[in-house]
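Enquirer: Quick one: sequence and predicted model below, then my questions.
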Amino acid sequence: MLGLMQQRPLALPHVFHRAEQYFGHKTLVTAEAAGESTMSIADWAQRVRRLATVLDTLDVSADGRVGTFCWNTARHLELYMAAPCTGRVLHTLNIRLFPEQLTYIVNHAADEVVFVDRSLLPVLWPLVDKLETVRHFVVIDDGADAEVPDDPRVHDYEELLAAATPFTGTFTIEDENTAAAMCYTSGTTGNPKGVVYSHRSAVLHSLISLVADGIALAERDVVLPVVPMFHANAWGLPYGCLLAGSDMVFPGPNMTPTAIAALLEKHRVTVTGGVPTIWMGVLPLLPDLDLSALRLILCGGSAVPKALSEEYRKAIGVPMLHAWGMTETSPIATISGLRSHHAGASEADLADARSRQGYATPLVDLRLVDPSTGEIQPWDDVASGEIQAAGPWIAAEYFRGEGEGAQFTEDGWLRTGDVATVDRYGSVRLVDRTKDLIKSGGEWIGSVELENEIMAHPKVAEAAVIAIPHPKWVERPMACVVVKAGETLTAEEVIAHLEPRVAKWWLPDAVEFIDEVPKTSVGKFSKKTLREKFGGYQVQNP
C-alpha cells in the first residue's frame, strides 16, 4: 500500500521561491572595500532571475559546472541559487589552494565558466591558460584596483546582468537527485576529490539547520557566516538562512578579527559560524564589544579547545556550539549542546559536555568501528574507533568514481577518518584523526586531547601535537606550542601543567615553541607541515 501524498521533488527552487515570496523585505549586507552595501531579498531575487538567463547567454550546458572564485558576499549568494535552480552545478573554488591544486580541480570538474571577484583576479588569472575547459571568466567588481585583462573571454558581471532579461517563470528541477553543487576535499590521500551534493541533500541539510536542538535558524535571526562559502557551502548556512528567512551579513574580503568583531556588533548578529582560529583572533577584542544580541557561535572545522569556548562563555555569556562533519557530510553530522540529563551538573561537567562534538543530527546514522579489526565498538565513552556515517546528505562516492573502496565501506558507510568515543547518550568525543594518532609502545595517544589540555594553559595561544620517531617506543608525542603575545613559557612549565591532566606516558617527550601553527586552506592545523619540519628530530636521552 502506497501513501497518497503529492510527489514534489526536494529541490533548491523551493528554497528560492520561498525566500522570494515570503522574505522579500529581509536584507543582505556585504562588507566591501568602500564600505557596506545592502540589498533586499526582493532585489536579490530579481538579480538571481537575471543571472539565470546570463548562464544561457554564456551557453553554459544544461548540467555545466559553474565555478566561483569569490569571497562571502551577497553576489556570491546569487550564484548559489542561479546555477542549481537552472539545472547547472555550483562549484565553489577554494581561493587558498596552491595553483597546482586549483588547476587540477577546475579541469577535473570541467568548469565551463568561472565567476571571480576582482580582488582575486591576480590569483586566478596566471592560471588561465591551464584551465582547459573554461570558456568564460566573469569578473565581479568588488572595489579592488586589480587590473582586468583585455581578453574576449572576460566579462563584467554587472554589465551582463544589466543586459539580461529576467527569467519570469518558475524554476523547476524534476529529479531531486540531480546534482546541485560540488566541493573538493583535500582531506583524503592523493589528489583532491569531488563531493557532489544533490538538490535533495541540500534541502534536507538546510531543513535540519532549523531544528531546535541544532542551529535553530529562524526568521528573526541575523546570521554572519564567517566560514568561507567555498568551504562545504559555508556549512550550509546560506541555504538554511534563505529557507528560514534570516537576515544575512557577509564579511567580504576583510577577514581580520577587528572587521569580524565590528560586523558582529554593528548588525546585532544573533548567529555566526567559523573555525577556531577565527575566534581565537576575536577573543582579545571581546571586552570592548557589545555582543548582547549574539545567541549562538557555531564552531567547527577542527576540534574546538574547551578553554576557548569557556573564555567566550565567561566574557559574553555565550559558549561555542561545537559542530562536527566534513565536506563529505555536507558538512554537519553532529552538533554539541546540553540535554536534559545535564540538569544539575557542575560548571566543569557542563564545560566538558560542550567541548564534545555532540549528537548526530536527525537523519544521520553513526557507528564506531575498530579500524584494525572492523568490529563495531560499544558506546561506553571508553572504547574508541573510527566514526562511520550514513544518511541522506552523506556522500556515497566521489566524482568520477575516485576513492572507491578506500573511503566507503562495502555496506555503504562513509569512513570519516576521525577517531572518537561515544557515550551512552550518543555524544561523540573526538580523539584524533586516524592519520594523526600516535602509537607509542603499542598504545594509542590522542593528539587532539593533548592539544586541548595544552591550550587550557593561560599562556598558550595555540598548540599542535605530532608524532616523532623513538628508538624504543616507535613514536612519541611532540608538542608544538605558540605562546600568547607578551608571555613567556618554558617546556618544563608545559609538562608541569599536563602532569595532573593526562596519563604519565602521554607526556610529550619534546616541546618546541613556534611562532604560529601552520594552517591548511580551510583553517585547520596542518600537522603534515609540522611533521615535515620536525621529521628528523632526535629524542634526547631515549
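Expert: Good, I have the coordinates.
Enquirer: Only C-alpha atoms from now on, for both contacts and neighbour counts.
Expert: Noted.
Enquirer: For the helix or strand hosting residue 68, which helices and strands make contact with it?
Expert: Assigned by DSSP states H and E, residue 68 falls within strand 65-69. The contact analysis (3 or more CA pairs under 8 Å, 6 or more residues apart in numbering; DSSP states H and E) places strand 65-69 against helix 74-85, strand 89-92, strand 111-117.
Enquirer: Could you point out which of the ones you listed sits nearest residue 382?
Expert: When these are compared by CA to CA, strand 89-92 sits nearest residue 382, at 39.2 Å.
Enquirer: Touching, residue 518 and residue 526? I think so.
Expert: Yes. Using CA atoms under 8 Å, residue 518 is in contact with residue 526, at 5.4 Å.
Enquirer: now the strands for the stretch 51-200 of the chain?
Expert: 65-69, 89-92, 111-117, 136-140, 154-156, 179-185, 193-198 (DSSP state E, counting those that start in this stretch).
Enquirer: Deepest in the core, which of these is it.
Expert: Mean neighbours per residue, mean count of other CA atoms under 10 Å, is largest over the strands of the stretch 51-200 of the chain for strand 89-92, with a mean of 29.
Enquirer: Provide the contact partners of that strand at residue level.
Expert: 63-69, 79-80, 83-84, 111, 179-183, 229-231, 233 (CA atoms under 8 Å, 6 or more residues apart in numbering).
Enquirer: Please enumerate the helices of the stretch 201-350 of the chain.
Expert: Secondary structure of the stretch 201-350 of the chain (DSSP state H, counting those that start in this stretch): helices at 232-235, 237-244, 257-266, 276-282, 306-316, 347-355.
Enquirer: Output these in a markdown table, with distance to residue 417 appended to each entry.
Expert: Compiled in a markdown table, the helices of the stretch 201-350 of the chain are given as follows (distance: least, CA to CA, whole Å):
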| stretch | distance to residue 417 |
| --- | --- |
| helix 232-235 | 17 |
| helix 237-244 | 24 |
| helix 257-266 | 31 |
| helix 276-282 | 20 |
| helix 306-316 | 22 |
| helix 347-355 | 20 |
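Enquirer: Ok, which of these comes nearest residue 126?
Expert: helix 232-235 (25.6 Å).
Enquirer: Put this next to the first one:
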Amino acid sequence: MMNYPLLLKSPLYRAKTIFPEKEIVSRGYNGVFRYTYRDLYDRVCRLANALDRVLGVKALEHVGSFAWNHHRHLELYYAVPCSQRVLHTVNIRLFPEQIAYVINHAEDKVLFVDEDLLPLIEAVAPKLTTVQAYVVMTDNDKLPETKLTNVYHYEELIRQGDPHFDFPTFDENTPALISYTSATTGNPKGVVYTHRGLYLHCLTVLVDELGTREADVTMPVVPMFHVNAWGRPYADTWIGAKQVYPGPRPTAKDLADLIHNERVTYSAGVPTIWMGILNHVRQHPGEYDFSCVRFFMSGGSALPAALTEAYEKELGVKLYQGYGQTETSPVTFVSFPKTSLKDLPDEEKYRLRAKTGLILPGLEMKIVNEKGEEVAHDGKEMGELLLKGPWIIDSYYKDPEKTKEAFTEDGWFRTGDIATIDENGYLQIVDRVKDLVKSGGEWISSVDLENALMAHPAVMEAAVIAIPHEKWQERPLACVVLREEYRGKVTKEDLQAHLSKMVAKWWLPDDYVFVEEIPKTSVGKFSKKTLREQYDKGQLVSMY
C-alpha cells in the first residue's frame, strides 16, 4: 500500500473535482450569499497565497479566527491548515481576559476578525503580544473605522491572491487546528488537532444511519469557533453536501427560516438551540414546513426525552443525541436505534434517543468506579468515562501539569464525566464529576433530575445544583424557567409531585427557585458554576 498521508486537502480536492457546481449558502448582514465549491476552491487558493506573499505567515505558525459561522470562516478552515499553517479558532464568547490569554498562549501571528466583533478585539488588542496583523471580514467594500493597526480587508486579499496554489504534502501528524476548552474553572486549556485525527474523525461521522449524504443540505449551528463545528466543515465538504451557514448572531427565527427556505435536511446544535426553534415554531403555527428534515443532532449537554418527543410529534423531526468534548475532536458517541431495538414502543424510543449513545468506530472506552474497577453494563452502576482513540488528545498544549491530571497511568483520557452503560451498549452521561450531588454518601444525577423536570409541560428549562447541607453533605436545588403562560400558575409543590413519580424520594430537590433564565456558558450549556456563585452570594431568588 502507498504511504499516503491523511491530510485535510483531501475533502477540498474531492469537492472541487466531483461537486464543483454544488452550492454553499451563507447568511450575512447584507443578505444571503451564495457560491459553489468551485468558487470555494478558487478563494481558498487565493487566501493561501495571501498568507504567503502578503501576511508572511510561515509553515506551522498560528493564524487566529474570531468569527461566526459563514463562508469566509469555511475558507480559513481549508486555506490555513492545507497550506501547513495552524488555524486557532478563538471562542468569541470567552471573557475578555480569556480571549487575550488564548491568543497569546497560542502565539497567533495574524488574526481574522468579523466586522461586528471588532470592538471585542480592540478592547484586548493592547494585551496581545504576538499578533502582527489583523484581517477584517466584512460584507462592505471599505474597511470599517478601527483602533487596530496593520489592518487588511479580507476581500482585497482574496482579489489580489493568485487563484493557483500547490498545496504541499507533509506528515499527517502535523497540527491543523487548535481550540481551547470553555474554561468553567481556571484558564482555558489548548487542544491541538492533527490532520490525521481530523481526517479519521470525518470518516467516522460519515458512516452508518446518521452519516451525511451528498443529497443532504446541512446547517451547522454548532459554532465554528469551538470544537471544529463538530467536524461539519470537513465532513460535509468531503461528501459534497449543500452547506448552509447561519452567519452572525442567528436568532431562532433566522434558523427556522433557513431550515424552511433552504430545505435543510440535517443540522447540529445544543439543546437550548432546539428549545428556541421549537418555541418559535409554536408561536407561528402554519408558517414553517420541516418535512425536508432527515434528522437533527443535539449535543453539548443532555437532551431531554420530552424534547425529542415534542420534535417528532409537533414538527415531524427526529432529534438524536451526540456526545463529545474539546479534547475528543469532538464526536465520540451518537445515539441511534439499533435494528435489534426497532420494535420498541415509542416512549422507549424517545428515551433511547436521549441517551448519550453508542461509541463510534475506531474508539475504545471504559467506565470505572472510584477504585478503578470497570462498572457493570446494567444501566445503573456509575463511573467515570475513560477514552482512547486516534482523535483523542494525548496532551494539552504547553500545559504539562493539566496533561498529567487528565490521563490515567496507562494512558486513558479522563473525560471528567460520570456515566452508566446498559446491556445494549448505550452510554448515558449522568453528570460531570463536579456537578454530581453527593448526598449521604450516595450520588444524585443533576442531569436526570433536569430531564425529568423538563418533561413537565410548564417547564422550559431546568438546572439542578448541589447546595451544602449540615446532615447530608449536599442536597439538590432546582432552578426552573417556566413557560410564559404558566408563570405564577405552577408551584414548587406541583413540580415536586411531578418528580415524585419519576425519581427516588431521596433524590427530590430540597427547594425550587423560579428564574427568568438559566445562565449559559460560552458554548450554550447551562452554567452551573454561575448558579452556584449566585447561590453563595444570596442572589439566587425566585422571580415569580
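Expert: Everything's here; your move. Nothing here was measured: the structure is a model prediction, and the numbers come from that model.
Enquirer: picking up where we left off before, out of the helices of the stretch 201-350 of structure 1, nearest to residue 151 of structure 1?
Expert: helix 232-235 (30.3 Å).
Enquirer: Which stretch of structure 2 lines up against that closest one?
Expert: Aligned using TM-score structural alignment, helix 232-235 of structure 1 spans residues 227-230 in structure 2.
Enquirer: May I see the strands of the stretch 51-200 of structure 1 arranged in CSV, with distance to residue 259 of structure 1 as well?
Expert: Formatted as CSV, the strands of the stretch 51-200 of structure 1 follow (distance: least, CA to CA, whole Å):
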stretch, distance to residue 259 of structure 1
strand 65-69, 21
strand 89-92, 24
strand 111-117, 19
strand 136-140, 22
strand 154-156, 28
strand 179-185, 27
strand 193-198, 32
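Enquirer: what about the strand holding residue 68 of structure 1, how far off from structure 2?
Expert: Comparing strand 65-69 of structure 1 with its match in structure 2 after superposition yields a mean distance of 0.5 Å (mean CA distance after the TM-score superposition for structure 1).
Enquirer: For residue 437 of structure 1, which non-adjacent residue is closest in space?
Expert: residue 446 (5.5 Å; CA to CA, 6 or more residues apart in numbering).
Enquirer: show me the contacts for the one you found.
Expert: 431-432, 436-438.
Enquirer: Which two of those residues have the greatest separation?
Expert: Largest separation among the contacts of residue 446 of structure 1 by CA to CA: 431 and 438, giving 11.1 Å.
Enquirer: quick one: the aligned residue in structure 2 for residue 348 of structure 1 and residue 506 of structure 2, what's the gap?
Expert: Using TM-score structural alignment, the equivalent of residue 348 of structure 1 in structure 2 is residue 347. Using CA to CA, to the nearest Å, residue 347 of structure 2 is found at 26 Å from residue 506 of structure 2.
Enquirer: and if you look at residue 353 of structure 2?
Expert: 27 Å.
Enquirer: Please identify which of the two sits among more neighbours.
Expert: Ranked by neighbour count (other CA atoms under 10 Å), residue 353 of structure 2 and residue 506 place residue 353 first, with 23 against 14.
Enquirer: how near is the residue of structure 2 most remote from its centre to residue 440 of structure 2?
Expert: Most distant from the centre of structure 2: residue 471, at 38.7 Å, with distances by CA atoms, centre = their mean. As judged by CA to CA, residue 471 of structure 2 and residue 440 of structure 2 stand 8 Å apart.
Enquirer: likewise residue 426 of structure 2?
Expert: 28 Å.
Enquirer: Quick one: map residue 90 of structure 1 onto structure 2.
Expert: Residue 90 of structure 1 maps onto residue 87 in structure 2, by TM-score structural alignment.
Enquirer: Tell me how many other residues surround residue 313 of structure 2.
Expert: 11.
Enquirer: Looking for the alignment partner of it in structure 1.
Expert: Matched by TM-score structural alignment, residue 313 of structure 2 corresponds to residue 314 in structure 1.
Enquirer: and what of residue 36 of structure 2?
Expert: Looks like residue 36 of structure 2 aligns to residue 40 there (TM-score structural alignment).
Enquirer: what sits against the closest residue to its match other than its chain neighbours?
Expert: The spatial neighbour of residue 40 of structure 1 that comes closest, neighbours along the chain excluded (CA to CA, 6+ apart), is residue 27 at 4.4 Å. Residue 27 of structure 1 is in contact with 38-41, 247-248, counting by CA under 8 Å, 6+ apart.
Enquirer: quick one: which of these is most hemmed in?
Expert: That'd be residue 248 among those, by other CA under 10 Å, with 27 neighbours.
Enquirer: That one maps to what in structure 2?
Expert: Checking TM-score structural alignment: residue 248 of structure 1 goes with residue 243.
Enquirer: I figured that match hits residue 24, correct?
Expert: Yes. Using CA under 8 Å, residue 243 of structure 2 makes contact with residue 24 at a distance of 4.8 Å.
Enquirer: what's the single longest helix in structure 1?
Expert: helix 41-57 (DSSP state H).
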